[in-house]
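A.B. asks: coordinates only, sequence not included:
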C-alpha cells in the first residue's frame, strides 16, 4: 500500500472497491451515448442523401444547359461555314461570268476579223474579176450587191443577237446582284438573330442561375426551419411518448400498488421476520465484500500505484457505499414504519392522480394535435418537392421545345440555301447551254458566208474563153 492510503486510513484497513458496479454504470452510459450517436448519424445520413439527390439533379440540369450551348455553338459554326461556302461559290460564279464576258469579247473580235477577211477577199476577187472579166461587171455588181445585202442582214442579225445577249447578260447579272444582296441580307438577319438568340440564351442562363440561387437559399432556409421544427416536434413527441409511457406505467403501478396495499399490509409482519434474517445476510455480505476488496487490492496494486488519484475517489465511493449499507440496516426498521405512512399517502396520491389524469388526457389531445400538425408539415414538404419537380420538368420541356424550334429554323434556312444553290446551278447550266447554242449558231453563219463567196465566178466562161481560178462555182451562176 502507498503512503496516501495510510494517511487517509489511519487504522491501515484496506478500502474496498466495487469494480463491477462501476463497470456496469460505465457500460450503461456508453450504451446510451452509442444509441444517441446512432440516431444522430441516421438523421445525418438521411439529410446527406437528400442533399446529394438535390446536387445530382442540379448537376444534371447544368449538364443539359451545357449540351444545349454546345448544340447552339455547333449550329452557329455550321451556318458560318455554309455562308462562307456560298460566298466562295458566288465569287467563283462571278469569275466564270467575267471569263464568259472575255470569251464573248474574243468571239466578237474574231467575227470582226472574219468580216474584214471576207471583205478583203471580196475586194481581191473584185479586182481580179475586173481585170480578167470586164464583160461580167454587171453580173458581178449584182452579185456583190446581193452579197452586201446578205452581209448587212448578217450584221443586223449579229447586232440584234448581241443586243439580246447583252440584255440577257445584264438581266442575269442584275439577278445575280439581287441574289447577292438577298444573301447578304439573310446573313445580316442571321447574324442579328444569332445575337438575339445569344442574348436570350444568356438571359435564360441568368434566370436559371437566379432561380438556382433562390431555390438553394429557400431550401437552406426551409431546411433550417424544418430542422428546427422537426427537432422541436421530435422533442415534444419524445416528451409526449415519455409522458404517455410514464402515465401508463404510473396507472399500472397505481393499480398494482392499490391492489398490493392490502397484501403489503399483510406482508409487513412477515418482512419484520425476514429483516432479522437479512441483517445476518448483510453482515456476511459485508465480510465477503471486505475479503473481495482485499483480493482486488492485492491484484491491482500495480494499477493502483499508477492511477492512485483516480482510484482514491472510487475507494471513497466504496467506503460511502459501505457506510450506506450500514445505514440501510438501521433504516430498514424506520422504512417499515414509513411504508405504512407511504401507503396512506399513496392512497391520497391515487385520488389526486385520478384528478390529474383528466389534465393529462387534455395534454394527450394536444399531443395528438401536434402529431397531426407534424403530418401536415410532412405532407406540405412532399407537395413542395412535387411542385418543384413539376416546375423543373415544365422548364425542361419549354427549353427542349425552344431548341427544337431553333433547329427547325436552321433546317429551313439550310433548305433555302440548298434551293438557292440548285437554282443558281440550273441557271448557270441553262446559260452555258444557251451560250454553246449561240456559239454554234454563229459558226454556222460564218461557214455559210464562205460557201456563198464562189458562186458568181463560173459565169465568166460564158462571156469569155479565159478560165477563172474559181471554176468550181460555175454551176451556181447558171
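C.D. replies: All right, it came through fine. Everything numeric in this text was worked out from a predicted model, so none of it was measured. Residues are numbered from 1 along each chain as shown.
A.B. asks: contacts, neighbours, all on C-alpha from now
C.D. replies: OK.
A.B. asks: C-terminal to the strand or helix carrying residue 262, what's the next element?
C.D. replies: Assignment of secondary structure by DSSP states H and E places residue 262 within helix 137-299. Next along the chain after helix 137-299, taking DSSP H and E as the criterion, comes helix 301-306.
A.B. asks: how far does the helix or strand hosting residue 327 sit from its chain's centre?
C.D. replies: Per DSSP H and E: residue 327 is located in helix 308-452. With Cα atoms, centre = their mean, to the nearest Å as the basis, helix 308-452 stands 16 Å off its chain's centre.
A.B. asks: packing partners of that helix?
C.D. replies: helix 19-132, helix 137-299 (3 or more Cα pairs under 8 Å, 6 or more residues apart in numbering; DSSP states H and E).
A.B. asks: so it versus helix 19-132, what angle?
C.D. replies: 10 degrees (axes from the mean of the first three to the mean of the last three Cα atoms, to 10 degrees).
A.B. asks: and after helix 308-452, which helix or strand comes next?
C.D. replies: Sequence order places helix 460-463 as the next helix or strand after helix 308-452, per DSSP H and E.
A.B. asks: next up, a structure to set beside the first:
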C-alpha cells in the first residue's frame, strides 16, 4: 500500500503535524500580505520547492535502503565465504589426518617387513652357520684355511646390511618429520591467508560504507545550503518591500508637511494683508470730500509705507517658513531615530 500523498511525501506512517503547522503559518502570511502584494506566484514556488524537496528526501531514503540491502547481501556473502572456508579447512584437516594415518600404517608395515626380513636373514644366517659348522666339522682338514676368510666376509656383509637398514630408518624418520613440518607450515599459511582475507574484506566494506556516508552527508549539506539560500532570498525580498513601503510613507509625509507649510504661509499672508487693508478702508470712509486731495497724497505715502511693510512682512514670512521647515525636518529625523531604536 502506497502511503505517499501531497501532504505525506516521505511515506511516514505518523501524523504530519509539522507540515500542517507550516501550511497554517504560510496561509496566515498570505492572508496578511496577499491583498497588498498578491503572493500567488510565491505560493506556487513554495509548493514546487516543497514537492522537489520531498522527492529528494524520498530518493535519499531509497538510496539508504539500497545501501542497507547491499550491506546485508555482502554480510551474507561473507558468512557464506566463511562457511566455505571452514568446510575447506575441515576437508584439509581430514585429508591431513588421513595422510597421517596412511603414513603411520606405511611406517608400521615397513617396520614389520623390515623386522620380518631381519628375522629371516638371522634365521638364514643361523642355518648357514649351522650348515657351515656341520660342513666344517665334516671337512675340517680341508676348510681350516679357507673357511675363516669366508666367514669374515659374510659377517662384514651382514654388518653392512644392518648399517644400511639403520640409515634407511633414519632417512624415513627425517622424511616423516619433514612432512609434519610441511603440514604445519601449510596450516599456518592457510590460517594467515584466511585472516588476511577476512581483514581485507572488512576494511573494504568499512571504506565503502564511509564513502557512501560522506556522499550522503555532502548531499544533505547541499540541500540545507539551498534551503538556507532560499530563506535568505525571501528575507531580502521582504526587506526590500519594507524599505519601499517606508520610502513611500516618508515621501507622503514630506508632501503633507510641504502642503501644511504652504497653507500656513497663505494664512499668515492673508491675515497680515487683512489687518492692514481694514483700517485703511475705515479711514477712507470717514474722510470728507474736501480732504480727498490730501488723502490722495496720504494714500501715496501710505502706499510707499505699505510697500516697505510688505517687504518686511515677506521677510518675516520667509523666516517663519524656514523655521517651520527646520522644525519639520528635526521632527522627521527624531521620528526616524525613534523607529530605528
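C.D. replies: Received it, and whenever you're ready, just let me know what you need. This is a predicted model, so every value here is computed, not measured.
A.B. asks: tell me how the two chains score on TM-score.
C.D. replies: The TM-score (TM-score structural alignment, normalised by the length of the second structure) is 0.55; 241 aligned residues with a Cα RMSD of 4.4 Å.
A.B. asks: related to what we said a few turns ago, any chance of JSON lines for the helices and strands packed on helix 308-452 of the first structure, columns mean neighbour count and distance to residue 338 of the first structure?
C.D. replies: Below are those laid out as JSON lines (neighbours: other Cα atoms under 10 Å; distance: least, Cα to Cα, whole Å):
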{"stretch": "helix 19-132", "mean neighbour count": "13", "distance to residue 338 of the first structure": "28"}
{"stretch": "helix 137-299", "mean neighbour count": "14", "distance to residue 338 of the first structure": "11"}
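A.B. asks: those into TSV, with extra columns for distance to residue 414 of the first structure?
C.D. replies: Converted to TSV, those look like this (distance: least, Cα to Cα, whole Å):
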stretch	distance to residue 414 of the first structure
helix 19-132	8
helix 137-299	12
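A.B. asks: so how far is residue 299 of the second structure from the residue mapped onto residue 376 of the first structure from the second structure?
C.D. replies: Aligned counterpart of residue 376 of the first structure in the second structure: residue 161 (TM-score structural alignment). Using Cα to Cα, to the nearest Å, we find residue 161 of the second structure at a distance of 179 Å from residue 299 of the second structure.
A.B. asks: for residue 3 of the first structure, give me its contacts.
C.D. replies: Shown in contact with residue 3 of the first structure (Cα atoms under 8 Å, 6 or more residues apart in numbering): no residues.
A.B. asks: any idea how far it lies from residue 290 of the first structure?
C.D. replies: Remark: distance between residue 3 of the first structure and residue 290 of the first structure (Cα to Cα) = 21 Å.
A.B. asks: what lines up with residue 150 of the second structure in the first structure?
C.D. replies: Mapped onto the first structure by TM-score structural alignment, residue 150 of the second structure lines up with residue 365.
A.B. asks: kindly apply the preceding question to residue 193 of the second structure instead.
C.D. replies: Per TM-score structural alignment, residue 193 of the second structure is aligned with residue 408.
A.B. asks: any idea how far residue 234 of the second structure is from the match of residue 376 of the first structure?
C.D. replies: Going from residue 161 of the second structure to residue 234 of the second structure by Cα to Cα gives 109 Å.
A.B. asks: go on, residue 222 of the second structure?
C.D. replies: For residue 222 of the second structure, the distance to residue 234 of the second structure - Cα to Cα - is 18 Å.
A.B. asks: with residue 52 of the second structure instead?
C.D. replies: Applying Cα to Cα to residue 52 of the second structure and residue 234 of the second structure gives a distance of 18 Å.
A.B. asks: next: residue 162 of the second structure.
C.D. replies: Distance from residue 162 of the second structure to residue 234 of the second structure, counting by Cα to Cα: 108 Å.
A.B. asks: ok, now which ones touch residue 44 of the second structure?
C.D. replies: If you count contacts by Cα under 8 Å, 6+ apart, residue 44 of the second structure has none.
A.B. asks: which residue lines up with it in the first structure?
C.D. replies: By TM-score structural alignment, residue 44 of the second structure lines up with residue 152 in the first structure.
A.B. asks: tell me how far its match lies from residue 164 of the first structure.
C.D. replies: To residue 164 of the first structure, residue 152 of the first structure is 18 Å away according to Cα to Cα.
A.B. asks: just residue 323 of the first structure next, same as before
C.D. replies: 138 Å.
A.B. asks: before we move on, what about residue 217 of the first structure?
C.D. replies: On the measure of Cα to Cα, residue 217 of the first structure and residue 164 of the first structure end up 77 Å apart.
A.B. asks: for residue 20 of the first structure, same thing?
C.D. replies: Applying Cα to Cα, the value for residue 20 of the first structure to residue 164 of the first structure is 125 Å.
A.B. asks: ok, residue 423 of the first structure next?
C.D. replies: Applying Cα to Cα to residue 423 of the first structure and residue 164 of the first structure gives a distance of 22 Å.
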